[in-house]
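no sequence on hand, only this structure:
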C-alpha cells in the first residue's frame, strides 16, 4: 500500500474513533445517531447533484450497503448501551478485519498469506482478552459488539467490490450509498415521534451540534476508506483502519474518563499489532 494512501487510512482511523467517541459521549445514542445521519444524508444529497450517476454495475452494491449501514447504526447504538467505549469499540472494530480478509478471499479472490494469518490470530486473541477480562463485558454486550463487527465486515466487502465496478467514481458511489441515511430519521420519528427529534434543538443544542459534527467526521472517514479500496486490498485497508481501536481507548480515557486497565491496554495493542500485520 502506498504511504500516501496508508497515511490517509490512518487519518480515517482517527476520524472513526473520534465520531464513535462523540456518539458514545452523548446520553441518548439513538437520538445522536439520528442527527449524525441527518448530517451525512444532507451532505450526500448535495454531492449527488454535482456528480455523475453511478455506473450501472454499482447499483446493487449501493443499495445493499446503504441498507446494511442502517443495520450497523442500530447495532452500534445497542452495543454502546451495554458497554463502555473502551470495551465495545475494540470488539466491534477489532473483529471486522479478520472477517473482511476472509470475505475478500472468498468473493474478491484476495490471498491470505502467513503474515495475514498471524494478524488474524493476534486480533482474535486481543478481542478475546478484551471481552473476557475482569468479567466486565456481559454476554449480551459482547454479542452486540460482535454483531456490529460482522455488519462492518459485510458492508466493507460489499463496498470494496462495489467501488471497483463503479468506473472510478468513488465519490459518486459514497454519496449515493449514504443517501440511505435518510432512513434513520424516519425510523426515529416512527418510534418516538417528530417532537422528540426537534425538541433537543432548543433544549440541548450543543449535543445536537456535536452529533452533526460527528456525522461530517464519519462521512469523511468512510469516504477515505472507500476511495482506498479502489486499488488497495480490502483486508489491508480495513485492518489499517482498525488501528482506531487504540485511538478509541485513548479518547475514552482522556475525554470520557473511562478506566483503562493495564490488561486492556495490552489487549488493544495486540489487536492493533495484528491489524498492522494484516495491512502489510
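Alright, I've got the coordinates. Only a predicted model underlies this, so the values are computations on that prediction, with no experimental measurement involved.

drop to CA atoms for contacts and neighbour counts, all remaining ones
OK.

give me the helices and strands touching the lengthiest helix in the chain, please.
Secondary structure of the chain read by DSSP state H shows that its longest helix is helix 139-164. The contact analysis (3 or more CA pairs under 8 Å, 6 or more residues apart in numbering; DSSP states H and E) places helix 139-164 against helix 59-82, helix 85-107, helix 170-178, helix 205-228, helix 234-241.

mind putting those in JSON lines, distance to residue 159 and mean neighbour count included?
Formatted as JSON lines, the helices and strands packed on helix 139-164 follow (distance: least, CA to CA, whole Å; neighbours: other CA atoms under 10 Å):
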{"stretch": "helix 59-82", "distance to residue 159": "7", "mean neighbour count": "20"}
{"stretch": "helix 85-107", "distance to residue 159": "11", "mean neighbour count": "25"}
{"stretch": "helix 170-178", "distance to residue 159": "9", "mean neighbour count": "24"}
{"stretch": "helix 205-228", "distance to residue 159": "7", "mean neighbour count": "22"}
{"stretch": "helix 234-241", "distance to residue 159": "9", "mean neighbour count": "30"}
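
next up, a structure to set beside the first:
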C-alpha cells in the first residue's frame, strides 16, 4: 500500500486521488465535530475519542509499520504541542457555542492561514482565480455562521467567548495542517507518521481530563465509549485522508477542499441535531461548494 501511494506522488492519478481524499476528509471531519459536540461534555468526548484511537493505533505503531527515522522524533514532539493547543481551544469553543455557529467559524478561518502557511513552507503559489475561490468559499462559510448566529436560541450569552476561541482554533487548524503535511513528507513511509501520530496524540486528553471522569454517571460510560470508538475511526479516515492528500498534491488546495466540511456539518446539524435547512442556508452551502470548485479548476 505504501509503495503504491508513493508511486502516485506528482502524477495526475495522484492529484485525482488527493481530491477524493480531501472530500472524504471533509465529510468525516464534520461527523467528527458533531460527535465531540454531542450531549456529553466536549472535554470528555474528546478524551474518549483520543483514548480510543491511541489504543487502536498502538499495535500498528509498535509492530506493523516501520519505526520512525531518528529525525522524526522532534517532528512528532512539535505535532504533539500544536495538537494540544488545537484540542484545548476546540473544547473551549464547543463548551461555549452552538455547533452550527462555531464550527463554520473554525473551518472558515483555517484555510486562509493554511494557504499562507503552504506558501511559506512549501513554496506553493495560488493563482488569482484560486484566491477568488478561497474568498468565495470563506464568504459562504462566514455567511453561514452569521445566519446561524441570528437564528439560534441557545448559548447566546457565551457566544462572544465562543467565537473568539473558534478563531483561535481555526489558527491551530492552519498550523497543524501545514506542520503535519511537512511531517508526513519527512518520513519514507506515510503510514509510519500516521500510526505514530495517533499513538502519541492519544495520550494528552485522557490524562488531562481524568478528574472530569469521576463526575460522570456510570450509565453514561458505555455510550461515551461507543462514541469514542466511532470518533476514533472517523479521525483515522478524516485526518489520515487529508494528510495523504497533502503528500500527493498541494497542501493549500487540500486544506481549502477540506473546508467543504461546513456543508456536511450543516447537513449533520439538520439530520442529527434538529436544525432547519432553508433556502438561505442552501444558497450559502452552494457558495461554499462553488468556492472549492473554483480553487480546483483554476489551479
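Sure thing, it's come through. Please read these numbers as outputs of a predicted model, since none were measured by experiment.

which among the helices and strands packed on helix 139-164 of structure 1 is found nearest to residue 44 of structure 1?
Each of those was scored for nearness to residue 44 of structure 1 using CA to CA, and the closest is helix 170-178 (4.6 Å).

contacting residues around the following helix or strand past the closest one?
As assigned by DSSP states H and E, the chain's next helix or strand after helix 170-178 of structure 1 is helix 183-192. Identification of contacts with helix 183-192 of structure 1 by CA atoms under 8 Å, 6 or more residues apart in numbering yields 30, 31, 33, 34, 35, 37, 38, 70, 196, 197.

any buried residues in the next helix or strand after helix 183-192 of structure 1, and which?
Remark: after helix 183-192 of structure 1, the chain's next helix or strand is helix 194-203, criterion DSSP H and E. The neighbour-count check on helix 194-203 of structure 1 (16 or more other CA atoms under 10 Å) flags residue 197 as buried.

and the angle from helix 194-203 of structure 1 to helix 205-228?
110 degrees (axes from the mean of the first three to the mean of the last three CA atoms, to 10 degrees).

can you give the distance of helix 194-203 of structure 1 from its chain's centre?
27 Å (CA atoms, centre = their mean, to the nearest Å).

which residue range of structure 2 does stretch 116-124 of structure 1 align onto?
Matched against structure 2 by TM-score structural alignment, stretch 116-124 of structure 1 falls on residues 130-138.

map residue 47 of structure 1 onto structure 2.
Checking TM-score structural alignment: residue 47 of structure 1 goes with residue 60.

wait, that match sits on residue 195?
Yes. Using CA atoms under 8 Å, residue 60 of structure 2 is in contact with residue 195, at 6.2 Å.

so who does the counterpart of residue 180 of structure 1 in structure 2 touch?
Matched to structure 2 by TM-score structural alignment, residue 180 of structure 1 sits across from residue 201. Applying CA under 8 Å, 6+ apart to residue 201 of structure 2 gives the contacts 50, 54, 80, 83.

hang on, the earlier thing: give me the contact list for the match of stretch 116-124 of structure 1.
Counting by CA under 8 Å, 6+ apart, 108-109, 111-112, 256, 287-296, 298-299 sit against stretch 130-138 of structure 2.

pull out the buried members of the residues you listed.
Buried among the contacts of stretch 130-138 of structure 2 by 16+ other CA under 10 Å: 108-109, 111-112, 256, 287-296.

who are the contact partners of residue 65 of structure 2?
Per CA under 8 Å, 6+ apart, neighbours of residue 65 of structure 2: 191, 192, 195.

sorry, that was for residue 238 of structure 1
Residue 238 of structure 1 makes contact with 96, 97, 100, 156, 225, 279 under the criterion CA under 8 Å, 6+ apart.

which two among those residues are spaced furthest apart?
156 and 279 (15.0 Å).

the counterpart of residue 34 of structure 1 in structure 2 sits in which helix or strand?
Using TM-score structural alignment as the criterion, residue 34 of structure 1 maps onto residue 47 of structure 2. Of the helices and strands defined by DSSP H and E, residue 47 of structure 2 is found in helix 42-59.

and the angle for that helix with helix 72-96?
150 degrees.

contacts for helix 42-59 of structure 2, please.
So helix 42-59 of structure 2 is contacted by 35-37, 87, 91, 94-95, 195-196, 198-203, 205-206, 209, 212-213, 224-225, 227-233, 235-236 (CA under 8 Å, 6+ apart).
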